[in-house]
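A.B. asks: What shape does this take:
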Amino acid sequence: MAAGRGRPLAAVAVTVLLSLGASGPGLLRGSVAAHPGALRPAAVRAGEVHRLVTYVFVYEDLISLTCGAVVIWYFAGSFEKNVGTVKHCFFTIVFAILTGLLYLLLEAVVSRVSEVEDAKGFMPIAFATLESVASKLDRMFPFSVLKRIPGLKYIPGSSAERRASESSKKKTEDDVPEDGKQS
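C.D. replies: Got it, this is the predicted structure:
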């Protein structure tokens, strides 16, 4: 059975639902500051490593939850369409962990100078998925001009264009004899 056009993407829908489920109770109580899913350095040091993933589903107010849902739907949806549902889920977890570890590293340095809030929300992960949205920029100015400049190696954003570029480069190399002279 073919997927319907109007049907939501699986990983994106699950991400939005997890965000609603993780943030909803705190929003109803009016307090997300003490949310059990937020990324806190002390909690991770105490062995609560699940927070390296759960923090992406936590929002502190209805406006940030709504903005997060829109960003998830648009950017993560585009990413899921380009890489597939399984890779989207895998990369979401990897990006969440790497971003969380970076946050913990930077928090250790910055906390000595000023107070740092707990990490919450999907925004860093959504922006990590912009490799797929950015590939559409290949056809726009100034990138379209960069492709045409002799002497520069331009690497296209889409994997299909990169493969086509590599295969045409290989075909060109195969046409030149080993002595380097054209026949």
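A.B. asks: use CA for all of it now, contacts and neighbours both
C.D. replies: Fine.
A.B. asks: So which bits of the longest helix seen in the chain are buried?
C.D. replies: As assigned by DSSP state H, the longest helix anywhere in the chain is helix 85-110. The neighbour-count check on helix 85-110 (16 or more other Cα atoms under 10 Å) flags 85, 88-89, 91-93, 95-97, 99-100, 103-104, 107 as buried.
A.B. asks: go on, stretch 12-29?
C.D. replies: V12, A13, T15, V16, L18, S19, L20, A22, S23, G24, G26, L27.
A.B. asks: Quickly check the buried residues of helix 85-110 for the two that are furthest apart.
C.D. replies: T85 and E107 (32.0 Å; Cα to Cα).
A.B. asks: Roughly how far does R163 sit from S144?
C.D. replies: 18 Å (Cα to Cα, to the nearest Å).
A.B. asks: Secondary structure element holding R162?
C.D. replies: Assigned by DSSP states H and E, R162 belongs to helix 159-175.
A.B. asks: One more: A134?
C.D. replies: Assigned by DSSP H and E, A134 belongs to helix 130-134.
A.B. asks: What of V12?
C.D. replies: Using DSSP H and E, V12 falls in helix 10-29.
A.B. asks: could you say what helices and strands the helix or strand just after that helix packs with?
C.D. replies: Counting by DSSP H and E, the element after helix 10-29 in chain order, helix or strand, is helix 41-45. Helices and strands touching helix 41-45, as assessed by 3 or more Cα pairs under 8 Å, 6 or more residues apart in numbering; DSSP states H and E, comprise helix 51-54.
A.B. asks: could you redo the buried residues of stretch 12-29 as TSV and give each row distance to A42?
C.D. replies: Below are those laid out as TSV (distance: Cα to Cα, whole Å):
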residue	distance to A42
V12	30
A13	31
T15	26
V16	27
L18	24
S19	23
L20	25
A22	20
S23	21
G24	24
G26	20
L27	23
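A.B. asks: Next, the second sequence, to be compared with the first:
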Amino acid sequence: MNLYSFAKSLIYVLLKPVYRFEVIGREHFPKEGGVLLCANHIDNLDPPVVGINAPRPVHFMAKAEVFSVPLLGKILPRVNAFPVKRGMSDREALRKGLAILNDGHVLGLFPEGTRSKTGELGKGLAGAGFFALRSESAIVPCAIIGPYKPFKRLKVVYGRPVDFTEIRRNKASADEATELIMAAIRKLIEEHK
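C.D. replies: Predicted structure coming up:
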């Protein structure tokens, strides 16, 4: 068993009794090929919660600062996380993300770039649109519907892949592509809250 599988099992065992996960739409997740998984961001636990409930291993971008935390900085790369410098165009992180998608893996993003202080869906950043337009990956929206309160139900909803045929053909901007993704996340939140 590799560290990712071990960590996924351990985190599931630790979190499942506290947050009663209700996972919806796992069947929409493509079984193979590159997948850009985009979720809303309401809590620090979002990455492990999305990761342990996804049917395939997920590679997450994480803010570069956490890689300098002792021990955590050593573990993160071994559980498929890689650093991104926030607030600037990090070409290395963009290249790494595209390589993950082009190699047929799952790249997990929180397009808002930071946690929502109110729990409401914020504006998405252009990075999600960049990855959606620069790859042929399936784009899977995901809604985390909380709140994160012990022994309360926490929903993780995976939507059907967003059809990007038209937007890619029309050479839309990264911002337009991100807005399409955010609209799909918003729709999932509204349908399942």
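A.B. asks: Work out the TM-score between the chains.
C.D. replies: The TM-score (TM-score structural alignment, normalised by the length of structure 1) is 0.34; 101 aligned residues with a Cα RMSD of 5.0 Å.
A.B. asks: Beyond the longest helix of structure 1, next helix or strand please.
C.D. replies: Helices and strands here follow DSSP H and E; after helix 85-110 of structure 1, the next one along the chain is helix 123-128.
A.B. asks: So which elements touch the strand ranked longest in structure 2?
C.D. replies: Using DSSP state E to define each element, structure 2 has its longest strand at strand 138-145. Other elements packing on strand 138-145 of structure 2 under the criterion 3+ Cα pairs under 8 Å, 6+ apart are strand 35-39, strand 153-158, helix 174-192.
A.B. asks: Run the angle between that strand and helix 174-192 for me.
C.D. replies: If you take axes from the mean of the first three to the mean of the last three Cα atoms, to 10 degrees, strand 138-145 of structure 2 sits at 50 degrees to helix 174-192.
A.B. asks: Can you give me the buried ones in strand 138-145 of structure 2?
C.D. replies: Buried-residue list, strand 138-145 of structure 2, by 16+ other Cα under 10 Å: A138, I139, V140, P141, C142, A143, I144, I145.
A.B. asks: shouldn't the fourth one be in contact with R186?
C.D. replies: What it means is P141 of structure 2. No - P141 of structure 2 is beyond contact range of R186, at 9.2 Å (criterion: Cα atoms under 8 Å).
A.B. asks: and L133 of structure 2, helix, strand or coil?
C.D. replies: helix (DSSP: H, G, I helix; E, B strand; the rest coil).
A.B. asks: where do the strands sit along structure 2?
C.D. replies: Using DSSP E, the strands of structure 2 run over 20-24, 35-39, 58-63, 81-84, 106-109, 138-145, 153-158.
A.B. asks: how big is the angle separating the second one from strand 138-145?
C.D. replies: Yep, that's strand 35-39 of structure 2 we're talking about. Following the same axes, to 10 degrees, one obtains 20 degrees for the angle between strand 35-39 of structure 2 and strand 138-145.
A.B. asks: any idea which of the helices and strands packed on strand 138-145 of structure 2 is most buried?
C.D. replies: Among those, ranked by average contacts under mean count of other Cα atoms under 10 Å, first place goes to strand 35-39 (a mean of 27).
A.B. asks: so what does that one touch, helix or strand wise?
C.D. replies: Checking 3+ Cα pairs under 8 Å, 6+ apart, strand 35-39 of structure 2 ends up next to strand 106-109, helix 126-134, strand 138-145, helix 174-192.
A.B. asks: Switch the ones you listed over to TSV; also include distance to V23 of structure 2.
C.D. replies: Below are those laid out as TSV (distance: least, Cα to Cα, whole Å):
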stretch	distance to V23 of structure 2
strand 106-109	17
helix 126-134	23
strand 138-145	10
helix 174-192	11
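A.B. asks: And those: which comes nearest L72 of structure 2?
C.D. replies: From those, taking Cα to Cα, the stretch that ends up closest is strand 106-109, at 18.8 Å.
A.B. asks: What helices and strands are in contact with that closest one?
C.D. replies: Contacting strand 106-109 of structure 2 under the criterion 3+ Cα pairs under 8 Å, 6+ apart are the following elements: strand 35-39, strand 58-63, helix 91-102.
A.B. asks: So which of these is the most surrounded?
C.D. replies: Using mean count of other Cα under 10 Å, strand 35-39 ranks as the most buried of these, with a mean of 27.
A.B. asks: And the nearest residue to V133 of structure 1 once chain neighbours are set aside, which helix or strand is it part of?
C.D. replies: Closest residue in space to V133 of structure 1, ignoring its immediate chain neighbours: S78 at 6.7 Å, by Cα to Cα, 6 or more residues apart in numbering. Here S78 of structure 1 sits within helix 77-83, counting by DSSP H and E.
A.B. asks: From L18 of structure 1, how far off is the residue nearest to V133 of structure 1?
C.D. replies: 19 Å.
A.B. asks: L130 of structure 1 now?
C.D. replies: 21 Å.
A.B. asks: same deal with A160 of structure 1?
C.D. replies: As judged by Cα to Cα, A160 of structure 1 and L18 of structure 1 stand 33 Å apart.
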